[in-house]
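K.L.:
Okay, sequence plus prediction incoming.
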Amino acid sequence: MHFTAKIQGSHIACTITSDRALKSPTFCASLMAPGTVIAGGHLTRQVAGYLEVALPDLAPGEPHELTLAHENPGFVPRNRAWLPLGAYLRTQQGPIQLPPLEQGIRQAEAPRVPDHPGLRLIPQPQSWHPAPGETRFTTLDASHPAFAAADALARRRGIAPLIGPGPRVTVTLDPALQDDHEITIGPEITIRAGNEAAVFHAAITLLTLRETHGALPHGNLQDGPRFGYRGQHLDCARHFFAVETILKLLDLMALLKLNRFHWHFADDEAFRLQTTSTPEIWEKTALRGEGHAVPSVFGGGISSGGSYSKADVQRILTHAQALHIQVLPEIEVPAHSFCLNLAHPGLQDRADNRAEVSIQGYRDNIVNPALPETWAFLEPLALEVASLFPMGMIHLGGDELPPDAWAGSPEVTALKAREGLATHLDVQGWTMAKMAGYLAQHGIRTAAWEEATRGNQGGIGHDALIFSWTGQGEGIHAARKGHQVVMCPAQNTYFDIAHSPDPEDWGATWAGITPLEQVVNWKPVPDSAPDIADKVAGVEGCFWGEFTTQDVEMEPMVAPRILGLANKAWDRRDSVDGPSLRALAQAYGPLLDRIGWQRHRGGVNPGYTPGLP
């Protein structure tokens, strides 16, 4: 079999050449958004970006041309990520996987820039006072448990051990320092730190300086984080990432002093956590593709996916805790629930015409909050998920509600009358507040995306932590309503966004283009809103998996841009600009190579199976 695809203006030109005679096959694949057929076949089914196209009989060796486009004329293909993913043919003899297109970014090694003149360290310290001399060492004589954790990280990631014979390290705890620490580097090393996490961060600093400088420059370093929340998100619903990949990401986060892992394992496409209260949702949606409840959306191919057991959760939590990282789980309320509705009928009003369509093109992707069954389902699910994670917080989603949600539901019409709700946003705000109130009774704090604050009754309330993603305006609004806010503007911190405008590159483009420099081209507390400074809890980078079919494709999208995020989260002086970030990324390149982090391509390999790690 032979399959190619290329961008032709606003269209996608595909060529399928079969190695055998096939009678009336069906072409199955996924696009970035709902598609249509221009020529070469007949559209027979569509679910969001997934489409099925009836083809004529294919003769051996004779190319067949198929021309596709996105249904929305504004969705013009921008790069190779917009080409068909997970393409296969459904035939009378069974499904046949078509050869995968090249995936992942096509960025060459960046041109060399002058070395960073100061400490080659991300994040940059709060202050550094150099002294004459340096100490070259292979290992350090350090007995504190935090050094053991840093040493274990180094050993498992291919970095030279940190602990062994060498300069002596003396650690003193001073609770007055809280999260801060001070390192004095000379022939011996002394550390004063406010807590165990601060000692670990000091150990990471010493490990990093050994790798980026080859020695420890003498001097005094005072350091500590700007924000308590320093996060990285991973979408494991659109693509099932192996546990080992998650552990590797946690190690990278720890090397950059990030301390919150936002685990997004539930969305329209799958619910991947093996829950006890609602086993049907993960049993029916963990796999997608041919013959599964969820079709091959977002490059699932013939069959792909997986689920995370409670043993997997515990393994991730144990790993994270050793690195002083907390894990924030996320479910979705009330939208992004396509897979829930497939797996658990009864969450929608039977009398509703359900005419709403989500921004991704899904129908039936919202649950109905006016039904008792919805709450009998959601409350135990949310409580079980939250109870698995010691952070004591659960993210409830709350984003991208279709604009005409519940417009045809008599049950919601009655709910509006009872509760004084006028619009779909009012209904969502009421729903989020009800769920947050239930969880608060069990001692669990909630988080949600920015849309959760909307509605005529004040939105989610309950001291919810709000994530501002479309920009910073909604975050400012939420902060002025009294919420703590995590700033994660897509234009700067969404690492699934393309690095460059090159059509041969890879990535989403709806929020623009995000080169490395753009990750530091913003301020977590905007100059226009100094009054919200005490409400900004931190920042977060996000990686969404809509067009990821192999774990490795994530790596060059995240790093080196995560370096800029880490500095934004930590550096109180905000001292890194675009050129200095480029120089620091250059210094970190060998370290990323050493831990096996793919920086340049991350595309498919011969013989790969779409969707599998």
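P.N.:
Arrived safely, thanks for sending.

K.L.:
Please count neighbours and contacts with C-alpha atoms only from this point.
P.N.:
Noted.

K.L.:
And the next helix or strand past the longest strand along the chain?
P.N.:
The residue-count maximum for a strand in the chain (DSSP state E) belongs to strand 163-173. Moving toward the C-terminus from strand 163-173, the first helix or strand encountered (DSSP states H and E) is strand 181-185.

K.L.:
for that next one, the distance to its chain's centre please.
P.N.:
Here strand 181-185 shows a centroid-to-chain-centroid distance of 34 Å under the convention Cα atoms, centre = their mean, to the nearest Å.

K.L.:
try it against this one:
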Amino acid sequence: MTNQCSFRLENLWVSDEQGGSYRLTLANLSDAPIRNFRLCVSGPARIGQGADIEGGTLVHWLSNHAELRPPEGFVLEPGASWAVTIRRMSDPLNHWTDGVTAAYLVLADDTSATVAVSPMGNSGNNAELKRGALVYPVPVAAPVSVSILPWPQSVNVSGNAPPPPGFALRPEGRDATKAADAFSQLVEYLFPAEGIVRSASEGGLPVTLSRDEPLGSEAYILRFAPNEVAVAGGGHGGLLYGLITLGQILRGARLHPGTFIFPGEGEIVDTPLHEWRGTHLDVARQFYGAAEIKRFLHILAWNKLNRFHWHLSDDEAWRVEIEAYPALTEIGAWRGHGLAIPPLLGSAPQRSGGYYTKAVIREIVALAGNLGIEVMPEIDVPGHCYAMLQAIPELRDPAEHGNYHSVQGFPNNCLNPAREDTYRALETIFDELIELFPCAVFHVGADEVPLGAWSGSPQALGELRAIGGDALADGHAKRLDVITNHHGADDIEGSGAAVLQSAFLGRIQAFLASRGRVTGGWQEAAHGNVIDKAKSLLFGWRTVEASAALAGEGYNLVVCPGKVYYLDMANSTAWSEPGASWVGWSSPEKLYTFDPVEGWSEEQKTRLLGVQCCIWSEPMSDRAVFDRLVFPRLSALAETAWTRDEHKSFKRFEALAGLMPVLYGFYGQAA
């Protein structure tokens, strides 16, 4: 492995009447020629087998990892360049983060050399590329006098007291003490030098804290008096949220005294709109270390979000320690040149990745609980299992032949529903995870199973024949080696794949129910209407109308429509914005004003538990891109989840969003 970066890759999207072309240009900056090499690239863009390539040959691909070879006998001389032009990409390139984000060379002696990659350009657009959180400056005059986000149910305060140096907390009882400790830790972590909690000897304003159970577990009341504040909460969540509101008021008045006040008297009465106020984080496509997860949880708490949906496995990686199957992390947690999983989505050729040990998970779950957050794990099955099957190949039908591909370009990536080995392995894995996660809901994915899944497995076809008859099985077998996925997940309703998945989910749900768990799943878990509605929770990611239909059928729902609540989607259609756009785009204002239950009947709304944003990590190898995509849209979702429609105001949100913390501290242009 050479250490010096002697090669540079320029990548450029060229718009034209044929739909555009993608041009990769490799420059040799060294003082020696190279021959018989391969250029390996990865990023959100996929150069699949249907691509039309000029100037080179695609010799291998897996999802977004591609290996390109120059023409036979080609020599890349010092100072020279080699260009490849690619048409008919798997997906169009609409934003600067869509292209190659990492590259390396495999040289003639099978060693690798790092390639520096420039951000993708656009031949028709030279706008400055945007990174860092979208900034909403705090105005001189705001629509409200106190800084609170999400906005409470009732605010009736007056006076303009001098902001105190901090708060001297005086909890009454065990629950109040626990909430006071959690708040103290929260503000020390997020704002370490501000001294929001301090003793009376340092001038802390007395704050009494007491439980008032009739309020409801997450409800609270703040009462302001000239020399003290009283906080009453219905439970741990309510007590903590009351303190968070008080802390937000103090920060606004202290940091922007000309805009916001610290009240001298009055009260704030508050309770959340939705029970489920969630954020999903995909740690398979990009790995986030324990320190990142912990800080993220603190930010969720400051936004009064109470569910953390931890997406722990996918095709690209397996991220959680399982003692019964050590290969899951020994093989499935790592990517690199020559490994079972190649460099993907900006990974370097060197071994990279990681996983969470059981000890770390216990720490994170305990921390989340103190912050009023429940952690729901997700192990995505039966699809999205490429990494798992690389680690445990014996789960495959040994007689399976041919190929099917997922929408992301992974071959044969589904656990086989006709093999008892599948259920033995999952029950063992799930038992280990249930011990770590006390959450009542265990999410099993169940999304994006390809239409052709298991079409080359004699065992699966035999199972399908027994369930649905010869015609269904014979028809499904004809889907082998047929490309069905191009620009969207297959609609498998009524297909052999859907029937097999339904049988699989029936078994899985029965097992989880025997362990006292509700089965969570993406909305595809409803295929065939087989799972027990009373023991399931669906996450509606497609459309408002599709979620409404599922609610009408009796399913309990958390809604997270991708076109608005998927935070990997770009903030606008502009090339200069990072992110994806396969399902649309969503600015903070668009997300804030979006009605997730538009057109739902009152009966359908009784099935709604709440809302959730989803952070899919494909474009986020650059952490400044993470901040750009997530903030302040996370806070916009938080207000949708908490605040009733009649109290919402985007103008007020704009005035307050700039006071909210971001994960990495990258800030971009002002809104």
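P.N.:
On my side now, so go ahead. A quick note: this is a predicted structure, and the numbers were derived from the prediction, not measured.

K.L.:
where does the TM-score land?
P.N.:
In this superposition the chains share a TM-score of 0.92, using TM-score structural alignment, normalised by the length of structure 1; 594 aligned residues with a Cα RMSD of 2.2 Å.

K.L.:
still on that earlier bit, what's the longest strand of structure 1 packed up against?
P.N.:
For strand 163-173 of structure 1, the elements it packs on are strand 140-141, helix 145-156, strand 189-193, judged by 3 or more Cα pairs under 8 Å, 6 or more residues apart in numbering; DSSP states H and E.

K.L.:
which secondary structure elements does the second one contact?
P.N.:
Helix 145-156 of structure 1 sits against strand 163-173, helix 196-213, with contacts defined as 3+ Cα pairs under 8 Å, 6+ apart.

K.L.:
circling back: let me have the helices and strands packed on strand 163-173 of structure 1 in CSV, extended by distance to Asp463 of structure 1 and mean neighbour count.
P.N.:
Converted to CSV, these look like this (distance: least, Cα to Cα, whole Å; neighbours: other Cα atoms under 10 Å):
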stretch, distance to Asp463 of structure 1, mean neighbour count
strand 140-141, 44, 19
helix 145-156, 33, 19
strand 189-193, 30, 22
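
K.L.:
Now render these as CSV, adding distance to Leu31 of structure 1.
P.N.:
Below are those laid out as CSV (distance: least, Cα to Cα, whole Å):
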stretch, distance to Leu31 of structure 1
strand 140-141, 52
helix 145-156, 38
strand 189-193, 51
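
K.L.:
With Arg572 of structure 1 as the reference, name the closest of these.
P.N.:
Ranking those by distance to Arg572 of structure 1, with Cα to Cα as the measure, places strand 189-193 first at 17.7 Å.

K.L.:
Pull up the aligned stretch in structure 2 for the closest one.
P.N.:
Mapped onto structure 2 with TM-score structural alignment as the criterion, strand 189-193 of structure 1 occupies residues 229-233.

K.L.:
can you map out the helices along the stretch 301-450 of structure 1?
P.N.:
Along the stretch 301-450 of structure 1, counting by DSSP state H, counting those that start in this stretch, helices occupy 310-322, 338-343, 372-387, 410-419, 424-440.

K.L.:
Translate Glu213 of structure 2 into the numbering of structure 1.
P.N.:
The pairwise alignment with structure 1 assigns Glu213 of structure 2 to Pro175, based on TM-score structural alignment.

K.L.:
Count the residues that sit near its match.
P.N.:
The number of residues packed around Pro175 of structure 1, counting by other Cα atoms under 10 Å, is 13.

K.L.:
looking at the helices and strands packed on strand 163-173 of structure 1, which is closest to Pro167 of structure 1?
P.N.:
Of all these, strand 140-141 sits nearest to Pro167 of structure 1, with 5.3 Å by Cα to Cα.
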